[in-house]
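In: pasting the sequence and the predicted model now:
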Amino acid sequence: MLIAKKYNNENIALICALFAYGNVKAIIKLLESLDFSLLEASDEVIVKELSSHYYRFQNSQDITALFIVLKRLKQIDSIENIFYEGYKKEENVLDGLWNFITVIQELYLRKSRGYKFLIGSVPKKLNSAGTYKRYLMFLRWMVRSDEIDLGLWSKIDKKDLLMPLDTHTFKVSQKLGLLKRKTYDMKAVVELTETLKKFDKSDPIKYDFALYRLGQEKII
């Protein structure tokens, strides 16, 4: 998040969010090693400069693919506009996310497991969908504006955001009686978000950080 705040750029923030899994120190080490100016470079330069980079499930080709697809995306439209195209009809952020994933899959075809893990895929049914935590965290950064979140976007309403559910928040929410579902998936995300709307329907995921810290610090 600190690196995303430093640059205040939706493309760089998305890279930060997509690599936000695993050990925090390892995440920061990777992100600090990346030259984000490569998002303006040629494909050949991107391939050359990222040839020695890797992170957990992603090899250098996977990281290169992400930079190239985001560079190509910038030449077409903003990430916000692409999300908005899917979101605007029903004001559903998942429709926006599915549209975004579809667009980037079409811009750069790569079928490695590492790349698929990084960018995700459109689920056949919502019932079979994971939590998409990294993307929902990115949306929180972009849409909400406070001392934590960046607030770079204006087209998506924060009332429509969904909880970026990680395992800490999942367990704490169950213990607090905010979440009944036992499975860590998108249905749990939707259920928890609906519960939090009872406290503030205009900004339900403002409670994300507090719930996360309760779990992280093992207070509950």
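Out: Okay, I see it. Here the structure is a predicted model, which means the values were calculated and not measured.
In: rest of the way, CA atoms for contacts and neighbours
Out: OK.
In: all helices for this structure, in order.
Out: 2-7, 10-18, 24-33, 43-49, 60-76, 79-87, 93-107, 113-119, 133-143, 167-175, 186-197, 208-216 (DSSP state H).
In: give me the number of residues near residue 150?
Out: 22 (other Cα atoms under 10 Å).
In: put this next to the first one:
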Amino acid sequence: MINKQRQKLQKLLDTHYTLRNTENELNQDNPDPLLVAKPYQQNPHFAEIALICALLSYGNAKMIVKLLQSLDFELLTRGIDRIQKANFPHYRFQTREDIQGLFMLIKILLESGGLFKCFMQGYECYTYKWDKSHNSHHAKILSGIYHCIDTLYLLAKTHKIPITQGLKFLLGSSHSSYLLKHHSLPHNVSCLKRWNMLLRWLIRKDRLDVGIWDSHLHPSSLILPLDTHTFRICRKLGILQRKSYDLSAALEATDTLALFNPNDPIAYDFALYRLGQNGIL
């Protein structure tokens, strides 16, 4: 990328970051799942509430927000029996039982030490060389995510919670064993958009993101939560050359964004998402 193009792109990214970095950006007319999660930021179980919100965040933004607003997150403070007796909505690929199963898993995760403890166990265990991106901490982030996915599947098996196709879709797939063995990734794996979006909420801190983990983890480690909107926009702006929508693309786009803001490359995520969502470019 030549200097003139880079300067022009830097100005565009910084302008739209400033434009979008306001709490007024989260509203019913311009919906985003963070609109539902953020009011719980003082809740001691915010990370777990945010996890549920993130994992259910696929499809139409208005429908996502409508679904999340219908959920009773206070159930996480009650016993498993209350969750088993509660009524849950269905959503696209998930039956009521799938969403109930998700709540039960997150409740059990809370009783096992919570999301932060689980993530850090995976994050800290990766100490090998890494060459899939310019940032060695990306492997640690992926190791943390995969460990959380592995743990949730193990908890489901231990507590006899059925792993349906709907629940599998929500949790995602782990490649932790491949990562540890090869210090790399298998070809064309999931970009983990919903998990990386969750970490953006939890680690970054500005007028949008909450940053309750910011004293333990640094925003420079984050991976872009690549979705179809940001993938298309990143390709159009020259941030991304890769043609496949996968984790390698997310890593490449993150490396490019780090040229503009090495300490916080994912600061531009929400602005890129809105550019794609609103069809501005």
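Out: That came in fine, so what should we check first? These figures come from a predicted structure and were not determined experimentally.
In: separation between the equivalent of residue 149 of the second structure over in the first structure and residue 54 of the first structure?
Out: In the first structure, residue 149 of the second structure lines up with residue 101, judged by TM-score structural alignment. Distance, residue 101 of the first structure to residue 54 of the first structure, by Cα to Cα, to the nearest Å: 22 Å.
In: out of the helices of the first structure, which gets nearest to residue 157 of the first structure?
Out: helix 133-143 (7.0 Å; Cα to Cα).
In: so how far does the closest one sit from its counterpart in the second structure?
Out: Aligned to the second structure and superposed, helix 133-143 of the first structure gives a mean residue distance of 0.3 Å (mean Cα distance after the TM-score superposition for the first structure).
In: can you tell me which of the helices of the first structure is packed in deepest?
Out: helix 133-143 (a mean of 23; mean count of other Cα atoms under 10 Å).
In: quick one: that one aligns where in the second structure?
Out: Under TM-score structural alignment, the match for helix 133-143 of the first structure is residues 193-203.
In: residues in contact with the matching stretch?
Out: Stretch 193-203 of the second structure is touched from outside by 34, 47, 50-51, 54-55, 57, 145, 209-214, 217-219, 222-227, 266, with contacts defined as Cα atoms under 8 Å, 6 or more residues apart in numbering.
In: what of stretch 75-82 of the first structure?
Out: With Cα under 8 Å, 6+ apart as the test, stretch 75-82 of the first structure has contacts from 10-11, 73, 96, 99-100, 153, 155.
In: same thing but 6 Å
Out: With Cα atoms under 6 Å, 6 or more residues apart in numbering as the test, stretch 75-82 of the first structure has contacts from residue 100.
In: which part of the second structure matches that stretch?
Out: Against the second structure, stretch 75-82 of the first structure falls on residues 111-118 (TM-score structural alignment).
In: what's the closest non-adjacent residue to the alignment partner in the first structure of residue 256 of the second structure?
Out: Residue pairing (TM-score structural alignment): residue 256 of the second structure is matched to residue 195 of the first structure. Among residues not flanking residue 195 of the first structure along the chain, residue 178 sits closest, at 6.3 Å (Cα to Cα, 6 or more residues apart in numbering).
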